[in-house]
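1. just coords:
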């Protein structure tokens, strides 16, 4: 993008003034509307200029241990010596000159130069009086070589709306009204709680019906999304990256403003209102977080001060071939402080309930997507990236220490051991990990013609071999419905009725399998086309019975999941799951139990993977008694054929599947039946 033109002739680059010794200054006080930021506990004066850094802050920053850099760096409107203005701080150790430019000074590169601190930290600071919230600015940086750059603020809380690229002075003050949720969320985010996540891309979930090209604001999204998610019964929403990103086709995964909600949809406070309203409705908020790479946009982090400041200087470690973007230098302490602070920022200032960390596998392995000769082994000769391993451990320890009622979730697709195990046991410390193997095996199985599924039943049963080695989340995410992969519904074989029946069956299998759940938007009502980042979901499909029935089915599964302890109390332990029968390959029927802490909460699940109904099908049961059908994916309200078990089922003293009692049941075509014992004994 072309460099911004100035409205006046630029002044010659002035000489950098010599730094002076710092002393303490009285903290600033809050002003009306909270436009003035509270000062840190200790502030210093540098040649008469206000500073938010203490020597201890600098020490933590330079040692990679600072967790609250957003209170120090960036732009902060403050009162200094009775004057309200804005304090700016930026890290640019390879610069010989830095200035703040913006509309307030006609983009004059010489009028508001910054002073570099005396302590060799590379931190530049300046207090500019009489400017505040809403002012547009950038940093003008001159590298030691003389190269000139104009950069946005890495710590800015607001940015211009793309394609404009300047930062905007803003604050994160907000009077939260979600105290009830925050007090009790430890019960909602616990590992033994039902977690059903609705994955959302804000720009394409829903658009203005009268102007489809217009993206909705945070407030408009809240008006529609909150009641919808609440009605559908999801427990959490996961937003694909909402941090400031300049390029819409990146879906938000190419971030330039790590400390700012995207300005496309409104202000930081507008975003906080969206989070607050979800919390008030009893819905948790998980944010996608991308510490794996960033784009090379001229205004962004790449070569920020003219040097490889944020990215690793060795392109074998500093460039990602898959995404044509740059990889953070995880060996540099100041970069680690940047990332640690950023993760905590979203939990602290924006009340996020968790972070789903993107592309963890790409960070763990030095040879990820690289050929021989394109990567360098670690000090032990291995392929593991030791720096990112230590970063993840430190990150998770910090999060669970400071926000123990939140969760971190790793998108990790390899067999790296202990991803969701505590650091003190040698793990990486994540709370959960995406179960990519389950997703791949399950979709491959369901895409098969039912005639041939009997030859591939192991694809369904294999997941339980490793299901309890990690705290797994079962993902049917956005990655599975783009780039020619088709929508979930379109993956299913058969005619229209069979496709819908197959998808209902898939969802029933997902919700009754061990682990937490994630479903990408549109799947819940049977979106027919692939996801498009620049268009709304096809909401009109809900006018048609098959899609309306699909939505009703997912809603019923969410309700069942939240009300049956057997489906969540032992999410991640083998004693919560038990196979009854995996040997009926000819009929392609599998049967298993889900068990809660109380034996009476046990559920019996029967899945028929063929379009052939089975009458009087005998199944071994865990105990004698009366069983009731609590879910049937073939119910007419789900657009099924109505092949259900409407009456209670009585156990019989006939040994089956190695169990002394059994019962006979009608199993619907391409259907799932869930039974629960309602009375023991007969």
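-> Structure received. Predicted model, so just to flag it, every value in this text is computed and none were measured.
2. CA only for contacts and neighbour counts going forward, please
-> Will do.
3. Show me what the longest helix seen in the chain is in contact with.
-> Counting residues, the longest helix found in the chain (DSSP state H) is helix 545-563. Helix 545-563 is contacted by residues 194, 196, 231-234, 497, 500, 504, 507-508, 511-512, 524-526, 541-542, 567-568, 633, 637-639 when judged by CA atoms under 8 Å, 6 or more residues apart in numbering.
4. want to compare, so here's the second one:
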């Protein structure tokens, strides 16, 4: 029978609609197959709820399920379930309902029962794990049965929120700023962050993997199965996201990533993790990230923070105690990697000690998570996670808070010059080298076995500067000491005999790193007035502490470590005193030729007491008495020389053993060794003198605050003046670099009266106590001998005659 024209049109429409529905179903099946195969970069387009051909379609990727269903609404008892069908040859289940019915689903959940294969495999793992524990037969049976029961109760029937009901929460502005290198607080939205979306608690995951084929999150919640919960690529930005309902604090996770060729690479820890596992003796491969909520700590340092924001710290005295948290003290230690104090216990121990000694700041060697404890933290993998060896994030907050409430500043070492090569971290993160330079000629520090960050990439700059801002924001740190700045400044650093690149002008300056450091300092100081940025730099780069706006070379740091002073001073004092006279000018006097070219900090750090170098007291020549006298001389010279001060823990008790990260300090020396207590007393008195007298700090960074008045090569005596802003207030400092006391020594000084206020040969410091000077020393006319023999004499009209202790320092106060 022939169709009427109107019937023919309807028939064609029906056929086309059926064809379109068929094509849609076919396309959905293909996409579901790709999701099952962990090969779809946009799983939100397939999974979750969708409207297709006047139907509501809900799909879920349930890799361990043998059946699944939709449970409508919040009242689970009075609503019937909607069965889901497994799509052929996939792990995707699908339910289709009419739109009218779908509108009444409400807040649905997905139910599923786990297949027997998963249960069997897990039961075998339980049995194997308990067998390896070496349990007795009865304990083995009980433990295995209980674990198996718990697993079956938790996994056999599951009722789940739909992870694909909500789109990833990353904005266009987030993406733009990230790729531009100006997303300075990316830690607020990237990584794993606990969120409440439409009254549903869960975790939002965001990760940067621009060259990845696909990305999924794995953890105990999906039996670490790659592809079980794939993330969606966000607008071709290189960012991937997924909101996972039902997860919360304490969840272990990593990212499973397929590279651009579709190969599954090593599971990756979250670069933005707020907490992480760390390897232990019994579990050396623990490196998973941990979902963590770091909000909610009740800070008590508001007064400190207000004062800090209104201060100019470079103009104040600063004496820093450098601390390695893992070796300050150990409790009940049996193995190397245990017995650590918690951050809270450390807070009370370290702060009480620092406060008694007169330190103003504590520098923490890196506390960012680092799998290899022996790296001391200088090969971190967690740029937003404090190491869990010493406690939880809130415990570190307590440490900082306690410091502030006791008027002590605290700042950590921050590593921006290298990335760890651990394959479960940033190295080849998405199968390509996205965080570090791909060019091997500038992408690796061979000596350290680390990678060089790609400072020319906007996303890497956002990542690193966000890390810096994070510690200042969330942990109230008072600054950052930037490690190994010299390695960042030069393209040929540590590349002797190796191929290296040049910059666009043909030079060896690493222009991208220079721009990064200038940007870092500008952003930090612009957002946190009163914090300090300190460069650990051994190079001769000019402008480390110059304002970043003053020139392309100016980096904008507040302080720079004076490595030249440290090397020259130690190099001089570790020699036998007989050979010192030839080095006075080249080593000690020469240091002042650059002492005011930057704002300097004088470091006697951990680097000087490791790797076979011995302790500071162990470096000193001579017998026991001379060693301690030389150490007193070193500390006296350090505290009267221009620059801020830093001592590594143990230096101020004259620890004899070289420092080791695997044991605590030898605190028993203070109880059993009188000489060690006396050195400790000297450092305490030097700290107090330095902090309370402007002569030793007011003009720290100005040539007008320092003046040589004596350079006696024959007697190995040096003398100098330290001035305050008041011209009538200054100190005269005299150093005897030999073990021979200098009696009736004539020293030309400005006219007036002088009083000795500190003598390192004092009995209370372990000296002989018989080389002191009278309470008042009026000046006398300069002798003809001194006039004629010493043409470098600064003051031709007046002098004092003094006794200078052997291997000692005397400090005289001017009384006009």
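-> Looks like it came in fine. What you see is a predicted model, and the numbers here were worked out from it, not measured in a lab.
5. Quick check: TM-score for this pair?
-> Comparison of the two superposed chains (TM-score structural alignment, normalised by the length of the first structure) gives a TM-score of 0.92, and 642 aligned residues with a CA RMSD of 1.7 Å.
6. on that earlier part again, okay, buried residues for the longest helix of the first structure please.
-> For helix 545-563 of the first structure, the neighbour count (16 or more other CA atoms under 10 Å) marks 546-558, 560-562 as buried.
7. can you tell me which residue in the first structure aligns to residue 318 of the second structure?
-> Under the alignment (TM-score structural alignment), residue 318 of the second structure maps onto residue 195 of the first structure.
8. so what's its match closest to, chain neighbours aside?
-> residue 516 (5.3 Å; CA to CA, 6 or more residues apart in numbering).
9. Tell me how many other residues crowd the alignment partner in the second structure of the one you found.
-> In the second structure, residue 516 of the first structure lines up with residue 644, judged by TM-score structural alignment. Residues near residue 644 of the second structure, counting by other CA atoms under 10 Å, number 27.
10. Contact partners for the residue nearest to residue 195 of the first structure?
-> Contacts of residue 516 of the first structure by CA under 8 Å, 6+ apart are 194-196, 472-474, 568, 571.
11. now, among these, which is nearest to residue 216 of the first structure?
-> residue 196 (24.7 Å; CA to CA).
12. and that closest one, how far is that from residue 289 of the first structure?
-> 19 Å (CA to CA, to the nearest Å).
13. Between those two, which is the more surrounded one?
-> Of the pair residue 196 of the first structure and residue 289, residue 289 is the one with more neighbours under other CA under 10 Å, namely 27 against 24.
14. I figured the more buried one was touching residue 355, is that so?
-> Yes - applying CA atoms under 8 Å as the test, residue 289 of the first structure and residue 355 come out as touching, 6.1 Å apart.
15. any shared contact partners between those two?
-> With CA under 8 Å, 6+ apart as the test, residue 289 of the first structure and residue 355 both reach residue 343.
16. Excluding chain neighbours, give the residue nearest to whatever residue of the second structure lines up with residue 577 of the first structure in space.
-> Under the alignment (TM-score structural alignment), residue 577 of the first structure maps onto residue 706 of the second structure. Counting by CA to CA, 6+ apart, residue 722 is the residue found nearest to residue 706 of the second structure once chain neighbours are left out, at 4.9 Å.
17. Determine the three-state secondary structure at the one you found.
-> strand (DSSP: H, G, I helix; E, B strand; the rest coil).
18. what's it in contact with, if anything?
-> Neighbours of residue 722 of the second structure in contact, by CA under 8 Å, 6+ apart: 640, 695-696, 705-707, 730-733.
19. And residue 340 of the second structure, what's its match in the first structure?
-> Residue 340 of the second structure maps onto residue 215 in the first structure, by TM-score structural alignment.
20. And residue 429 of the second structure, by the same measure?
-> Aligned partner of residue 429 of the second structure by TM-score structural alignment: residue 304.
21. Would you agree its match is in contact with residue 148?
-> No - using CA under 8 Å, residue 304 of the first structure makes no contact with residue 148, being 10.6 Å away.
22. neighbour count winner among those two?
-> Shown here are residue 304 of the first structure and residue 148; by other CA under 10 Å, residue 304 has more neighbours (28 against 16).
23. Report the separation between that one and residue 297 of the first structure.
-> The value you get for residue 304 of the first structure to residue 297 of the first structure, if CA to CA is used, is 10 Å.
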